[in-house]
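**Student:** based on what follows, work out the 3D shape:
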Amino acid sequence: MKMLRSILSAATAGALLLPVMATAASAAAAPNDTAVNATVVSSLPTTISQDTTGATTDATDAALNANCGAPFTNASVWFTYTAATDGGVVADMSASSYSGGFMVTEGDPAGGALVACGPTTVGFSTTAGQTYYVVAFSDTTTVGGQLEVTFDVAPPAPEVTLTLNPKGTAYKDGSAKLTGTYSCTNADDFFSDIEGTLTQRVGRVKISGFFFVNPLQCDGATHPWEAIVVSDTGLFRGGKGATVAFAFACGLFECSLGYTEQTVQLSTNKK
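**Tutor:** Purely as a prediction, here's the structure:
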């Protein structure tokens, strides 16, 4: 009986080990687990599907992440792309089964030439002939899953122009109105704005106020803008004032800047 029990115990233990061994076998090591074996992205757009449950993380990931601050860099896998022309690339893993992010280097990742990083989607500028390495990872305790990553051409860079009317209005309550025009394209309306300062000397007092206009309408047409400026240091009056104005038009990954600086003649509105 003792012999039979031993045989049964061994058989039972073997049966218990089978699922564990099968699970370990299913989590095969990722072929692009390190940058040396990075999967080549030869053309854009390209979508790659990959099971990353067998992928690991290493010291290279940690060194790059020191400048990115992702919570985790679990199950990292590498891709490489050599740019044919100047431009930009977008990598997107939003269709994956787990939350994650990217880090991008120009040239060998061991050199630490980090050019971009971010959660879910990342964009980066490219130079013709330059090779870029992109690592995709899980940013939670989840060790991988089904990765769906798309590499595509980045949208055109935003463009913006700005003008300022040399004539403004000073009101009885001490506020001032400035006007002008702007035009912007390839930008998000709500992440684009006009802002600046109006400065005027009234006697010996320097009056300064800030203005902000948002959102903009970035459809390529020329649009008017106006801003009411108030100051905590005094009241604006009729006369000359110095204005510095900036227009920011921001797309998915970058912003463009419009700038103007000039003297504005404020006319008194007595109403």
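
**Student:** C-alpha only now, for contacts and for neighbours.
**Tutor:** Will do.

**Student:** give me the three-state assignment for residue 60.
**Tutor:** helix (DSSP: H, G, I helix; E, B strand; the rest coil).

**Student:** contact partners for it?
**Tutor:** By CA atoms under 8 Å, 6 or more residues apart in numbering, the residues touching residue 60 are 109, 110.

**Student:** residue 104 is in contact with residue 117, correct?
**Tutor:** Yes: using CA atoms under 8 Å, residue 117 is in contact with residue 104, at 6.1 Å.

**Student:** could I get the full set of strands for the stretch 51-200 of the chain?
**Tutor:** In the stretch 51-200 of the chain, the segments counted as strands under DSSP state E, counting those that start in this stretch are 74-82, 87-92, 100-106, 114-119, 121-126, 131-138, 146-153, 159-164, 167-170, 176-185, 193-202.

**Student:** and the next element down the chain from the helix or strand residue 4 falls within?
**Tutor:** Here residue 4 sits within helix 2-26, counting by DSSP states H and E. Heading C-terminal from helix 2-26, the first helix or strand you meet, by DSSP H and E, is strand 39-40.

**Student:** chain center to stretch 45-58: distance?
**Tutor:** Put simply, stretch 45-58 sits 22 Å off its chain's centre (CA atoms, centre = their mean, to the nearest Å).

**Student:** and the contacts of it?
**Tutor:** So stretch 45-58 is contacted by 27-30, 33, 73-77, 143-153 (CA under 8 Å, 6+ apart).

**Student:** give the buried residues for that stretch.
**Tutor:** Neighbour-count burial for stretch 45-58 flags 51, 52, 53, 54, 55, 56, 57 (criterion: 16 or more other CA atoms under 10 Å).

**Student:** okay, these in JSON lines with distance to residue 186 next?
**Tutor:** As requested, the buried residues of stretch 45-58 are exported to JSON lines (distance: CA to CA, whole Å):
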{"residue": "51", "distance to residue 186": "35"}
{"residue": "52", "distance to residue 186": "35"}
{"residue": "53", "distance to residue 186": "38"}
{"residue": "54", "distance to residue 186": "40"}
{"residue": "55", "distance to residue 186": "37"}
{"residue": "56", "distance to residue 186": "38"}
{"residue": "57", "distance to residue 186": "37"}
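
**Student:** and these, which two are furthest apart?
**Tutor:** 51 and 57 (14.9 Å; CA to CA).

**Student:** so residue 215 belongs to a helix, correct?
**Tutor:** No: counting by three-state DSSP, residue 215 is not found in a helix; it is coil.

**Student:** any idea what sits nearest it, other than its immediate chain neighbours?
**Tutor:** Counting by CA to CA, 6 or more residues apart in numbering, residue 190 is the residue found nearest to residue 215 once chain neighbours are left out, at 4.7 Å.

**Student:** from residue 156, how far out is residue 6?
**Tutor:** 72 Å (CA to CA, to the nearest Å).

**Student:** I'd like the structure of this one too, to check against the first:
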Amino acid sequence: MKLRSAAALAATLLFVPFTATSASAAVPANDTFAGATVVGSLPTTIEQDTTEATTDALDASLNGMCGAPATNASVWFTYTDITGDGFLADVSASDYTAGVIVTAGDPNEGNLVACGPGQVGVRGEAGTTYSVMAFSDSAAQGGNLSMTFGELPPAPTAALTVDPRGVAYKDGTARITGTYNCTNADGFNSDVSGTLTQTVGRVKINGFFFVNPLECDGSTHTWEAFVFSENGLFSGGKAANFSVAFACGLAECAVVEASGKVQLSRNGK
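**Tutor:** Predicted coordinates for the structure are as follows:
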């Protein structure tokens, strides 16, 4: 009898490690919005195993407005922005490719304010509570999620000028120039664009231009644009210009306008 008892005890102990390991891989408490983890202050970094996290119809509904390749292994957080200074949600340090979707208030209401891979920035009204979903944007079923809630960088700034003289070429195109300055912005998401209008006889000639990317390093840079007419040929004489610069950061864009008369020299002379 004693030998049987000892054997039974040994068999039980052999199974303990296996059982404990299996129990550690469980669906996270914040797998759905109802169990969202509350983030109290900035900066905060949360490390979490999301290998057993799931996805559901709410994820799919929100992603319909975002367009990520997938929303696998999603988990939820909430953060109340007391000051209105905004926040940065960054999952780029995770060991799988991850994305973020942010809504204002209850995500079931669909008030999407930001989404993207790696990190997003949000700035809104003071006292707003945000719902933040972190997810795998590939076929990977989660892994080690590193979720950081941090402070936003300073807001973007922009300045823009348009030179009062330009050039009208023989082929009917026009060239205009100016300067810009931008800070705290992603140059690839920043641009100078606008229109050039000139009355030639009874015809109002219209053209559009677009300059991208910009160098948002705080220095003043020159820009130039070749304007192609939609309905005629530009020629020497006065024209009217309207230009706008967008300098866009993580959470917002600085927008500045410049307009005025541009004297076009004839045939590039």
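
**Student:** TM-score for the pair, please.
**Tutor:** Overlay of the two chains. TM-score (TM-score structural alignment, normalised by the length of structure 2): 0.82; 256 aligned residues with a CA RMSD of 2.7 Å.

**Student:** give the buried residues for the helix holding residue 4 of structure 1.
**Tutor:** Within helix 2-26 of structure 1, judged by 16+ other CA under 10 Å, no residue is buried.

**Student:** off-centre distance for it?
**Tutor:** The answer for helix 2-26 of structure 1 is 51 Å, by CA atoms, centre = their mean.

**Student:** with stretch 238-258 of structure 2 instead?
**Tutor:** With CA atoms, centre = their mean, you get 19 Å for stretch 238-258 of structure 2.

**Student:** buried sites along that stretch?
**Tutor:** Quick answer for stretch 238-258 of structure 2 (16+ other CA under 10 Å): 238-257.

**Student:** same question for stretch 112-132 of structure 2.
**Tutor:** Applying 16+ other CA under 10 Å to stretch 112-132 of structure 2 flags 112-124, 128-132 as buried.

**Student:** so it corresponds to what in structure 1?
**Tutor:** Using TM-score structural alignment, the residues of structure 1 aligned to stretch 112-132 of structure 2 are 114-134.

**Student:** how far does the matching stretch stretch from start to finish?
**Tutor:** First-to-last distance for stretch 114-134 of structure 1 - CA to CA - comes to 10 Å.

**Student:** what does that stretch rub up against?
**Tutor:** 35, 38, 64, 68, 70, 78-94, 99-109, 154, 253.

**Student:** repeat that with 7 Å
**Tutor:** 64, 68, 78-94, 100-107, 109, 154, 253 (CA atoms under 7 Å, 6 or more residues apart in numbering).

**Student:** same thing with stretch 33-43 of structure 1?
**Tutor:** So stretch 33-43 of structure 1 is in contact with 31, 32, 55, 56, 76, 77, 78, 79, 80, 81, going by CA under 7 Å, 6+ apart.

**Student:** correct me, but the second one touches residue 80?
**Tutor:** Pointing back at residue 32 of structure 1 there. No: look at residue 32 of structure 1 against residue 80 with CA atoms under 7 Å: they stay out of range, at 10.1 Å.

**Student:** looking at those two, which is more packed in?
**Tutor:** Comparing residue 32 of structure 1 with residue 80 by other CA atoms under 10 Å, the one with more neighbours is residue 80, at 23 against 18.

**Student:** the more buried one -> structure 2?
**Tutor:** Using TM-score structural alignment, residue 80 of structure 1 sits opposite residue 78 in structure 2.

**Student:** so the aligned partner of residue 229 of structure 1 in structure 2 is in which element?
**Tutor:** Alignment note (TM-score structural alignment): residue 229 of structure 1 maps to residue 227 of structure 2. Element membership for residue 227 of structure 2 (DSSP H and E) is strand 221-229.

**Student:** what's the closest non-adjacent residue to residue 183 of structure 1?
**Tutor:** Nearest non-adjacent residue to residue 183 of structure 1, counting by CA to CA, 6+ apart: residue 222, 4.7 Å away.

**Student:** can you count the residues close to residue 160 of structure 2?
**Tutor:** The tally of other residues near residue 160 of structure 2 (other CA under 10 Å) stands at 23.

**Student:** how about residue 152 of structure 2?
**Tutor:** 18.

**Student:** dump the residue contacts of the aligned residue in structure 1 for it.
**Tutor:** When structure 1 is aligned by TM-score structural alignment, residue 152 of structure 2 is paired with residue 154. Contact partners of residue 154 of structure 1, counting by CA under 7 Å, 6+ apart, are 88, 89, 90, 123.

**Student:** how about residue 174 of structure 1?
**Tutor:** Taking CA under 7 Å, 6+ apart, one finds 230, 235, 236, 237 in contact with residue 174 of structure 1.

**Student:** what's the nearest residue to the second one if we skip its chain neighbours?
**Tutor:** Of all residues not flanking residue 235 of structure 1 in the chain, residue 174 sits nearest, at 4.0 Å (CA to CA, 6+ apart).

**Student:** just the first one next, same as before
**Tutor:** Nearest residue to residue 230 of structure 1 in three dimensions, chain neighbours excluded: residue 175, at 4.8 Å (CA to CA, 6+ apart).

**Student:** the one you found reaches residue 236, doesn't it?
**Tutor:** Yes: if you go by CA under 7 Å, residue 175 of structure 1 and residue 236 touch, sitting 5.9 Å apart.

**Student:** neighbour count winner among those two?
**Tutor:** With neighbours defined as other CA under 10 Å, residue 175 of structure 1 and residue 236 compare such that residue 236 has more, 31 against 17.

**Student:** quick one: that one is in a strand?
**Tutor:** No: assessed with three-state DSSP, residue 236 of structure 1 is coil; it does not lie in a strand.

**Student:** leaving out chain neighbours, which residue sits closest to it?
**Tutor:** Residue 236 of structure 1 sits nearest to residue 174 (CA to CA, 6+ apart), 4.8 Å away.

**Student:** aligned to residue 38 of structure 2, what sits in structure 1?
**Tutor:** Going residue by residue (TM-score structural alignment), residue 38 of structure 2 aligns to residue 40.

**Student:** again, but for residue 210 of structure 2
**Tutor:** That one, residue 210 of structure 2, aligns with residue 212 by TM-score structural alignment.

**Student:** so that match sits right up against residue 194, yeah?
**Tutor:** Yes: counting by CA under 7 Å, residue 212 of structure 1 sits close enough to residue 194 to count as a contact (5.7 Å).
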